[in-house]
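[1] pasted the sequence and its predicted model underneath.
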Amino acid sequence: MAPPRKNTLPKPLPDSFILQDTEKKKWRLGRIIGQGGFGLIYLASLDVDRPVAADTAFVIKVEYQENGPLFSELKFYQRAAKPESIQKWKRKRKLDFLGIPTYWGSGLAEHNDLRYRFMAMDRLGSDLQKVCDSSGGRLKKATVLQLGQRLLDVLEYIHENEYVHADIKAANLMLGYSNREQVYLADYGLSYRYCPDGVHKEYRENPKKGHNGTIEYTSIDAHKGLAPSRRGDLQILGFCLLHWLCGSLPWDRFLKNPTQVQEAKVRLMDNLPDSVQQWSVSGASTDEVASYFLYVKTLDYQDKPNYQHLKDLLGSVVKGRLDFSMPQGPAGPSATKNPKSMEKKAARARGPPSAKPLPAEQDDEEHEEVKSKPVPAPYIRRPPITKPQSQPKDDVLPAVRRSLRPRSAHRYKEVDSEDEEEEEEEEDDVRPKPIPACYLRGPPIGPGAQPKQVNL
């Protein structure tokens, strides 16, 4: 029999098939409850003498042995996420919960000359994508910020254990089977060991590997073909938070063109905080997400993030139960802006990576007041002059007018605003320029003065 093609769903195993993992534990398969990527997900039980109950606490993911994603996921759990390691971390950080599914075992199996790889895991509930779809494509702001904080706990753990996730998205976030308050970051098929044995991967762009990951959320580094990093994980999470909060992203209409998506993400990061703040929706500002992005922008490729600072930027006072009910107000960007608030939050976000959030905002407010006071007129006007001044050259005025124009809030049109400005400059150069007045009139003549005689 010809070997199965890679990256295809496996042929289902028989009902009640018995698997044995590497630690000699036996598992009985129940019905298929889902599929993802290139694998099937079965209900499973350690009680092999009776059919698998509908409320079993375990599932088993099955793929062909030749496929890569499940192998990568297994390596992550075996190296970085053993149950005892997670428990030790939780005690050290005083965490009641850490959203990484529990790994219970793995192994190989064979049926009808086909070889399978399998992994036993905790059974989880619905994914967050279904929750978003049922709530109009958005989540309430408090819920988004809480999810961000919890995911930062997960990312800090896996980053400290030499791995990055590289594919954070709502479809890979699972609610607990019996407790919807517990949210797990699942599916480590694209996880990457960015720092093997403590040595960070070098910064090396590779266009052949460009645009890896889920196009809506993948990092700018991934668009360039860089190996995944901690900075990339944080940027991916930021794009997710913005999407969950607003119901859309500025590059949604470009998703079939990865290069345009990359350019739109670069524009968003280059024009912070306005580029994020102008994407606010009714009743939910994006100030915290903009501050989050401003901090992520300060990170170099190999930098270690300050996770507590990021959690504080997302709102240290956000507590309570997760509310997945439909948010009020329409989705989509809003023109409402609060520059003063954003300026203060931006200053906090740009703080040094190792610094904690500023202890008080009083100094910021005083600094704000000093900056906002107008300069007294005596210091901007010259003393009265008796000699007439020549008129400014007209060819300078178009450039001055252009520099005073407010920046457009619509930063994501298909025509780049910089191109439009270049076209305007070219038009100004082509227009005939009036002759400056100083070349048409001589100096002013006093009432008693007589014109000089010119000898021809």
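    Arrived safely, thanks for sending.
[2] going by C-alpha atoms from here, please, whenever you check contacts or count neighbours.
    Will do.
[3] so what's the closest residue in space to Asp187 that isn't next to it in sequence up against?
    Spatial nearest neighbour of Asp187, excluding adjacent residues (C-alpha to C-alpha, 6 or more residues apart in numbering): Asn172 at 6.0 Å. Residues in contact with Asn172, defined by C-alpha atoms under 8 Å, 6 or more residues apart in numbering, are 127-128, 185-187.
[4] which of those residues sit farthest apart?
    Leu128 and Asp187 (13.2 Å; C-alpha to C-alpha).
[5] Thr214: how many residues sit nearby?
    Per other C-alpha atoms under 10 Å, the neighbour tally for Thr214 reads 13.
[6] take this one as well and set it beside the first:
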Amino acid sequence: MPRGKAAASAGAKKPRGPKVPKLPDSFEPGTILKDLRKKDWKLGKEIGQGGFGLIYLVEAWRKGQKLKYLGVPKFIAAGSHMRANEQYRFMVMERFGSDVQKIFEGAGKQFEVHTVFCLALRMIEALEYIHHNGYVHADIKASNILLGFRAGKQQADEVYLVDFGLATKYQIDGEHKPYKEDKRMAHDGTIEFTSTDAHLGVGRYHT
């Protein structure tokens, strides 16, 4: 390669990756949050965290599709909370159990074929509902699929797709957004699970 081109290549700027959001410091158990309807919610212990926030312990589509349940979290409440002159947004949803990634590893990284088929069907149902409403999830992976939790124990026959931190609308007024690549947004999400479009920076912020 000619020397001039090598120098230009060495000095070229690398594309910027997406900024990683900084998570807040944990809240003390017992902290009271007030939602938009003025209802109080008392925080329990922190039980996990996603890429965009901390997780604390605190239907017509399904009937139309004749489903026993739909693997999408139910929204319960939302609001904001002030701490040390900073405002934090929060959302309350039902509690869930362990994630499929941990279960898979605990099973020697091998599932029975029947289990794989059942997981696939439940996720297809969840994605069909999400897509029907004009959104894409954009971060599908085993650690974002959780077991149901009810009456103090995990429900081994129920799985839910969670963590909508990267979800975005792909339709505006029923029309699909135009295709546009943006290197500044490339590789958004968990790198080994992102789609070809996500690697090209398509989908999240273009209009």
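    Yep, that arrived. All of these numbers come straight from a predicted model, not from anything done at the bench.
[7] tell me how far the counterpart of the residue nearest to Asp187 of structure 1 in structure 2 lies from Lys102 of structure 2.
    Per TM-score structural alignment, the equivalent position to Asn172 of structure 1 in structure 2 is Asn144. Look at Asn144 of structure 2 and Lys102 of structure 2: by C-alpha to C-alpha, to the nearest Å, they are 11 Å apart.
[8] before we move on, what about Leu23 of structure 2?
    Applying C-alpha to C-alpha to Leu23 of structure 2 and Lys102 of structure 2 gives a distance of 23 Å.
[9] next: Arg204 of structure 2.
    29 Å.
[10] so how far is Arg138 of structure 1 from the alignment partner in structure 1 of Ile172 of structure 2?
    In structure 1, the residue matched to Ile172 of structure 2 (TM-score structural alignment) is Pro196. Look at Pro196 of structure 1 and Arg138 of structure 1: by C-alpha to C-alpha, they are 38 Å apart.
[11] same drill for those two, tell me which one is more crowded.
    Between Pro196 of structure 1 and Arg138, counted using other C-alpha under 10 Å, Arg138 has the larger neighbour count: 27 against 12.
[12] in a strand, the more buried one, correct?
    No. For Arg138 of structure 1, which was evaluated using DSSP: H, G, I helix; E, B strand; the rest coil, the result is coil, with no strand membership.
[13] touching, it and Cys246? I think so.
    Yes. Counting by C-alpha atoms under 8 Å, Cys246 is a contact partner of Arg138 of structure 1 at 6.1 Å.
[14] compare the contacts of Asn172 of structure 1 and tell me which is most surrounded.
    Leu185 (24 neighbours).
[15] near the counterpart of Leu121 of structure 2 in structure 1, how many other residues are there?
    Alignment note (TM-score structural alignment): Leu121 of structure 2 maps to Gln149 of structure 1. The tally of other residues near Gln149 of structure 1 (other C-alpha under 10 Å) stands at 22.
[16] and the gap between Gln149 of structure 1 and Thr218 of structure 1?
    Relative to Thr218 of structure 1, and taking C-alpha to C-alpha, Gln149 of structure 1 is found at 19 Å.
[17] list the contacts of the top helix by length along structure 2.
    Looking across structure 2 with DSSP state H, the single longest helix is helix 113-132. Residues outside helix 113-132 of structure 2 that contact it (C-alpha under 8 Å, 6+ apart): 61, 70-72, 136-137, 159-161.
[18] list the buried residues of it.
    Using 16 or more other C-alpha atoms under 10 Å as the test for burial, helix 113-132 of structure 2 gives 119, 122-123, 125-127, 129-130.
[19] dump the residue contacts of the spatially most central residue of structure 2.
    Nearest to the geometric centre of structure 2 sits Asp163, at 2.2 Å (C-alpha atoms, centre = their mean). By C-alpha under 8 Å, 6+ apart, the contact list for Asp163 of structure 2 reads 50, 139, 144.
[20] number of residues surrounding the alignment partner in structure 1 of Gly134 of structure 2?
    Aligned by TM-score structural alignment, Gly134 of structure 2 pairs with Glu162 of structure 1. Glu162 of structure 1 has 21 neighbours, counted by other C-alpha under 10 Å.
[21] repeat that for Leu146 of structure 2.
    26.
[22] isn't Gly125 of structure 1 right up against Met174?
    Yes. Taking contacts as C-alpha under 8 Å, Gly125 of structure 1 lies within contact range of Met174: 6.1 Å.
[23] for the corresponding residue of structure 2 for His223 of structure 1, which non-adjacent residue is closest in space?
    Counting by TM-score structural alignment, His223 of structure 1 lines up with His199 in structure 2. In space, and not counting its chain neighbours, His199 of structure 2 is closest to His187: 4.4 Å by C-alpha to C-alpha, 6+ apart.
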